[in-house]
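>>> no FASTA, just this:
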């Protein structure tokens, strides 16, 4: 038999307050509704729990036997619901996402600013990691979702395509190539280049696009982060190739970004989430803002 918690609540209210009037007021019910809940409980149990008189309400023997058990059940249920409610509130107050460093540096801050206006009480933890690290954080549930290279083949993850992002050549603004509308890879043969570590996922895209031609490139330096490569370009150490969202010409003075051709290199950016695991409301709101913002810029 199912447990009639509403009936038990009515029974406890009357037993504790000693009258239908007081119990109804405490439970914010009408006396009719309160009486109906109690009668249903008594009918289900097949016994009378309360003895009513014109002056007072008293427990029957069955009611006295049920009282401590009913109190324990309601207290345990209330405690369990409070724990769940607190846990749910904590999850809403802060959640985590993964985001490629190039997008996290130049694009995510504006989106988070808008998100803070909509949900001022919610904090966001950002894992600005490599593509492979973001996959693992989302898969494990550590991050609600990730904005990363859309290349995962995991059965338990789902990717929503967002944008196609081209790679560009980054050179000093005074460099002969800086004013060009585009630059072919053949023009970069013999030029000292700065490459980004293979762990980021970008290097593999470039190598695949170049094929055998990559052996003719002089990759003189290798770094772990796009920001480091751009700093080296500003210092005149060499040129680099990075995703377009990895640079902001207003924030990075003294450099130019030139489209590449023959071949052009493009990466697909997607929103990665656990399959059949809906995002929490706050995370869903941020995901929609990010999606709209990225697509609006492209």
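Looks like it arrived, so ask away. Note that the coordinates shown come from a computational prediction; the quantities given were computed from them, not determined experimentally.

>>> Could you use CA atoms for every contact and neighbour count after this?
Noted.

>>> Residues in contact with stretch 262-281: which ones?
Residues outside stretch 262-281 that contact it (C-alpha atoms under 8 Å, 6 or more residues apart in numbering): 92, 135, 138-139, 141, 144-151, 155-167, 184-185, 202, 205-206, 209-210, 243, 287, 291.

>>> in stretch 172-189, what counts as buried?
Of all the residues in stretch 172-189, those buried under the rule 16 or more other C-alpha atoms under 10 Å are 172, 173, 177, 178, 182, 183, 185, 188, 189.

>>> quick one: contacts for the first one?
Right, the one you point to is residue 172. Contact partners of residue 172, counting by C-alpha under 8 Å, 6+ apart, are 178, 233, 234, 236, 239, 254, 255, 256.

>>> buried subset of those?
Neighbour counting by 16+ other C-alpha under 10 Å classes 178, 233, 234, 239, 255, 256 among those as buried.

>>> Got a quick ChimeraX command for the buried subset of the contacts of stretch 262-281?
With 16+ other C-alpha under 10 Å as the burial test, the buried ones among the contacts of stretch 262-281 are selected in ChimeraX as follows:
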select :92,135,138,139,144,145,146,147,148,149,150,151,157,158,159,161,162,163,165,166,167,185,202,206,209,210,243,287,291
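
>>> ok, structure two:
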């Protein structure tokens, strides 16, 4: 394929404007140059992307597919340039943090707010990953800092205690399970679950533990966050597993909170960083120091 980024930019501009001339103007090109670039793109991919008519142009079905991909590619490139900006200015004011869902949904927001208050010029890339993926990313240098629910250590990393949490079962008030104070995960598997979406760390974690018991989660509804799980559980749609720190005062009286007896329900979060980092990063070190400071609610 012989098209380039400018071809994609021109195509997106023409598609959004619905007009070759206006799209060309957005890209500071002559209409003939823009038209030629769109034609080159069509020849390269082998399909017609725009239907031409007297009042302008419209996307074909293939054009609609390509324009969505092109927008994502261009947005990712813009983000890449933004992430590289601190380096081009001669400053290492960027930290990449990989963390599990529990940390991102509960502890990290407030802690990062404190960090930004102290270091407003620093930029952080925060991504959700499973704990074992986070460890591999920090070892490989794809992440500067990891926040994991520690299950096994790695000799190349230093692990520092961060927070303690606990996975608990939520059940609707009046549900048969709501009468219990503690329960095994196996006892829950016959019930319909409200779960996070596929790919979420907790969803994968629970699916794996259900499989280890020769069972499966009967997932009735999948949602994007813990608050949605709590609301659906309170409505009677099913049961769900969430970190205790995700439960809010407004949930009191609406859901029953039941302890899980499994040892894995205790979530000891740790911050991990390389023992011998390949390069210095002042703000990585300051972030780790701040995350691991004792707090009144830790």
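Everything's here; your move. It should be emphasised that the depicted structure is a prediction, and the values quoted were computed from it without experimental measurement.

>>> Next, format the buried residues of stretch 172-189 of the first structure as CSV and append secondary structure.
Compiled in CSV, these are given as follows (DSSP: H, G, I helix; E, B strand; the rest coil):
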residue, secondary structure
172, strand
173, coil
177, coil
178, coil
182, coil
183, strand
185, helix
188, helix
189, coil
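
>>> And the residues you listed, which is closest to residue 74 of the first structure?
Sorting those by distance to residue 74 of the first structure puts residue 172 at the head of the list, at 71.2 Å, by C-alpha to C-alpha.

>>> corresponding residue for that closest one in the second structure?
For residue 172 of the first structure, the aligned position in the second structure is residue 172, judged by TM-score structural alignment.

>>> Okay, that match and residue 229 of the second structure: tell me how far apart.
Shown here: residue 172 of the second structure relative to residue 229 of the second structure, a distance of 11 Å by C-alpha to C-alpha, to the nearest Å.

>>> contacting residues around residue 216 of the second structure?
Applying C-alpha under 8 Å, 6+ apart, the residues near residue 216 of the second structure are 189, 207, 210.

>>> Put together JSON lines for those residues, with distance to residue 10 of the second structure on each row.
Output for the contacts of residue 216 of the second structure, formatted as JSON lines (distance: C-alpha to C-alpha, whole Å):
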{"residue": "189", "distance to residue 10 of the second structure": "53"}
{"residue": "207", "distance to residue 10 of the second structure": "45"}
{"residue": "210", "distance to residue 10 of the second structure": "50"}
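
>>> Out of the buried residues of stretch 172-189 of the first structure, which two are the most distant from each other?
In those, two members sit farther apart than any others by C-alpha to C-alpha. They are 173 and 189, at 19.8 Å.

>>> Residue 83 of the second structure and residue 96 touch, don't they?
No. Distance between residue 83 of the second structure and residue 96: 9.8 Å, which falls outside the contact criterion (C-alpha atoms under 8 Å).

>>> any idea how far the residue nearest to the spatial centre of the second structure lies from residue 37 of the second structure?
The centre of the second structure sits closest to residue 128, judged by C-alpha atoms, centre = their mean, with a distance of 4.1 Å. Noted for residue 128 of the second structure: a distance of 38 Å to residue 37 of the second structure, by C-alpha to C-alpha.

>>> And for residue 224 of the second structure?
For residue 224 of the second structure, the distance to residue 37 of the second structure under the criterion C-alpha to C-alpha works out to 40 Å.

>>> Then residue 178 of the second structure?
According to C-alpha to C-alpha, residue 178 of the second structure and residue 37 of the second structure sit 64 Å apart.

>>> Residue 268 of the second structure now?
Between residue 268 of the second structure and residue 37 of the second structure the computed distance is 55 Å (C-alpha to C-alpha).

>>> Compare these two and say which is more crowded by neighbours.
residue 37 (20 against 16; other C-alpha atoms under 10 Å).

>>> Check for me that the more buried one belongs to a strand.
No. Residue 37 of the second structure is assigned helix when assessed by three-state DSSP, not a strand.

>>> ok, now how distant is the nearest residue to it once chain neighbours are set aside from residue 67 of the second structure?
On the basis of C-alpha to C-alpha, 6 or more residues apart in numbering, the spatially nearest residue to residue 37 of the second structure that is not a chain neighbour turns out to be residue 7, at 5.4 Å. Taking C-alpha to C-alpha as the criterion, residue 7 of the second structure is separated from residue 67 of the second structure by 11 Å.

>>> Wait, residue 226 of the second structure touches residue 240, no?
No. Look at residue 226 of the second structure against residue 240 with C-alpha under 8 Å: they stay out of range, at 9.1 Å.

>>> And the strands in the stretch 151-298 of the second structure, which stretches?
Using DSSP state E, counting those that start in this stretch, the strands found in the stretch 151-298 of the second structure span residues 157-172, 182-183, 192-196, 218-223, 240-243, 255-260, 266-274.

>>> To clarify, my last question referred to the stretch 1-150 of the second structure.
Assignment of strands within the stretch 1-150 of the second structure using DSSP E, counting those that start in this stretch yields the ranges 50-53, 56-59, 94-99, 123-128, 145-149.

>>> and residue 113 of the second structure, which of those is closest to it?
Among these, strand 123-128 comes nearest to residue 113 of the second structure, with 11.3 Å by C-alpha to C-alpha.

>>> Report the buried residues of that closest one.
Applying a neighbour-count criterion of 16+ other C-alpha under 10 Å, the buried positions in strand 123-128 of the second structure are 123, 124, 126, 128.

>>> how far off strand 94-99 does that strand point, in degrees?
Angle, strand 123-128 of the second structure to strand 94-99, by axes from the mean of the first three to the mean of the last three C-alpha atoms, to 10 degrees: 20 degrees.

>>> what's the angle from strand 123-128 of the second structure to strand 145-149?
With the same axes, to 10 degrees as the criterion, the two stretches strand 123-128 of the second structure and strand 145-149 enclose an angle of 30 degrees.

>>> And for the residue lying closest to residue 183 of the first structure once chain neighbours are set aside, the neighbour number?
The shortest distance from residue 183 of the first structure to any residue that is not its chain neighbour, by C-alpha to C-alpha, 6+ apart, is 5.0 Å, and that residue is residue 260. Residue 260 of the first structure is surrounded by 19 other residues when neighbours are defined as other C-alpha under 10 Å.

>>> Could you check how far residue 260 of the first structure is from residue 12 of the first structure?
Residue 260 of the first structure is 76 Å from residue 12 of the first structure, where distance means C-alpha to C-alpha.

>>> leaving aside the residues next to it on the chain, what's closest to residue 14 of the first structure?
Here the nearest residue to residue 14 of the first structure in space, its sequence neighbours aside, is residue 23; by C-alpha to C-alpha, 6+ apart that works out to 5.1 Å.
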